[in-house]
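>>> Compute the structure for the input listed below.
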Amino acid sequence: MTVRVFLVDDHPLFREGVRAALEASPGLDVVGEASSGDEALRVLLPERPDGPEKPDRHHPVDVVLMDSRLPDRSGAEVTRALVAAGSARWPPPRILVLSMSEDDEDVITALRSGARGYVVKSAPRDELLRAVLTVAAGGAAFSPPIAARLGEYFAAMRREPGRSAFPGLTERELEVLDLIARGYSNRRIARELTLSEKTVRNHVSHVFAKLHVSDRTAAAVRARAAGLGT
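Model prediction:
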């Protein structure tokens, strides 16, 4: 069966090169392109059947190659919208991010948005083709350096309880939250971390704001549920 691919990237020359690489491979067919997030959603979402490049609904798109950074929206935002629009009648396409960035935060954000893989734009042609076919078949695909870093990232999550639950907290704020979960007062936290009480109060305020809680009890409950405070 032919795998139908849709390209989303704001660089015409890059899209042209990817299209040529894909269409030179048997079993892959590029059925459309978009240069922005809005254009991709206009074409791909089932609620907008009037898109000028909308593929035939009897032959839906299988894989979307998504740039992580678009001029109007992030690739993660577009991915979330496509995944959220899926239904039994309209299975959403599988998203493979194709990005210049190797930043851990960009990779994790892409996965949380619903992407099935992450390939760097410097990847060899054969690596990209394998990734497209793997994702089309329901698997996950990552460039080797991304896969290695993901392994390190999740290993660190196991070593550091709470990090995956509170990715927005800094290392220091996570330490403060852990001590709040243990029932420590600001004064005791200051002694434990060799900080001034004023600095601790500032960290506590930041933690409350990021966790959207108003007091220590609520923060402690959230922290303990994530494995902190033990």
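
>>> C-alpha from now on. contacts and neighbour counts both.
Noted.

>>> Can you list the residue ranges for strands in this structure?
3-8, 28-34, 63-66, 94-99, 117-120, 141-142 (DSSP state E).

>>> which residues does the residue nearest in space to the middle of the chain contact?
Centroid-nearest residue in the chain, with C-alpha atoms, centre = their mean: Ala110, separated by 1.6 Å. With contact set as C-alpha atoms under 8 Å, 6 or more residues apart in numbering, Ala110 has these partners: 68, 75-76, 79, 97, 118.

>>> next up, for comparison:
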Amino acid sequence: MDRIRVALADDHPIVLAGIRSLLTADPGIELVGEATSGTDALPMIHSAGPDVAVVDVSMPGLNGLELTERVSGECPSTRVLVLTVHEDAAYVRPLLEAGARGYLLKRSAADDLLRAVHAVAAGGIYLDPSIASHALDSSTTTGRADADGGGEALSPRETETLRLIAQGFSNKEIARRIDVSVKSVETYKARAAEKLGLKTRAEIIRYAAARGWLDAFTLR
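All right, here's what the predicted structure looks like:
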């Protein structure tokens, strides 16, 4: 089985060394690059092409949010896992909007970093257990009503497409999984989002979490 290729970006050398030690202890992970600023991290990620990029939020040059946006747009095969000291759930939504697949607190890294890396690499979403419930509490009223059964019913294809989108799969991956064209996936996604009034990826993720679709990817 191929190892998960991981790149790191953090401007604190001690933290970087600690993360490196945790990752290299797992035989299923290969460390392929490191950077101490967002500015240096972007070309490193371009060059190394990791499966997962573990990035800090507060870095010189490009910050974690800007880096996540750039990586998501320019390196779609690389999934971003944010590793941060920020426990305020308000940080989560913009990072998910930017394309992050995971959000882990540094104080949880010793216990949960490897689990988060494996979950994100497998195509899932990982939210730190200590902030996930608070982040999900900010669900829109529409999302909560729909999760309780309100709103126009989705077709089985629309439901499956939305579930896989929330779990982090690309349109191409979804098309392969449900054996339809990429264009069909885009149509199912648009119809489902319109029916439920979901306008952003973060809203889709919160809707999915409220229905239990992410239970295999978060809080475990």
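
>>> Show me what the residue nearest to the centre of the first structure lines up with in the second structure.
Aligned by TM-score structural alignment, Ala110 of the first structure pairs with Leu95 of the second structure.

>>> can you check Pro92 of the first structure too?
Structural alignment (TM-score structural alignment) places Pro92 of the first structure against Ser77 in the second structure.

>>> Which stretches in the first structure count as helices?
In the first structure, helices defined by DSSP state H lie at 12-23, 37-44, 75-84, 104-113, 125-136, 144-159, 171-181, 186-193, 197-211, 216-225, listed in chain order.

>>> Helix 37-44 and the third one, what's the angle between them?
For helix 75-84 of the first structure against helix 37-44, the angle between stretch directions is 20 degrees (axes from the mean of the first three to the mean of the last three C-alpha atoms, to 10 degrees).

>>> how close does helix 75-84 of the first structure sit to the second structure?
The superposed helix 75-84 of the first structure is, by mean C-alpha distance after the TM-score superposition for the first structure, a mean 0.8 Å from where its aligned residues fall in the second structure.

>>> contacting residues around that helix?
Contacting residues not belonging to helix 75-84 of the first structure are listed as 37, 40-41, 44-45, 66-69, 92-93, 95, 97, 109-110, 113-115 [C-alpha under 8 Å, 6+ apart].

>>> what do you get if the cut-off is 7 Å, keeping everything else the same?
With contact meaning C-alpha atoms under 7 Å, 6 or more residues apart in numbering, helix 75-84 of the first structure is reached by 37, 45, 66-69, 92, 95, 109-110, 113-115.

>>> now those as a markdown table including distance to Ala140 of the first structure?
Below are the contacts of helix 75-84 of the first structure laid out as a markdown table (distance: C-alpha to C-alpha, whole Å):
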| residue | distance to Ala140 of the first structure |
| --- | --- |
| Gly37 | 23 |
| Leu45 | 23 |
| Met66 | 15 |
| Asp67 | 17 |
| Ser68 | 17 |
| Arg69 | 21 |
| Pro92 | 16 |
| Ile95 | 10 |
| Thr109 | 15 |
| Ala110 | 12 |
| Ser113 | 14 |
| Gly114 | 11 |
| Ala115 | 9 |
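
>>> Buried ones in stretch 94-108 of the first structure, by neighbour count?
Buried positions in stretch 94-108 of the first structure, judged by neighbour count with 16 or more other C-alpha atoms under 10 Å: 94-99, 101-102, 106-107.

>>> How many neighbouring residues does Thr2 of the first structure have?
Number of residues near Thr2 of the first structure (other C-alpha atoms under 10 Å) recorded here: 10.

>>> scratch that, Ala210 of the second structure
Ala210 of the second structure is flanked by 19 other residues according to other C-alpha under 10 Å.

>>> Could you find the closest non-adjacent residue to it?
Ala147 (6.1 Å; C-alpha to C-alpha, 6 or more residues apart in numbering).
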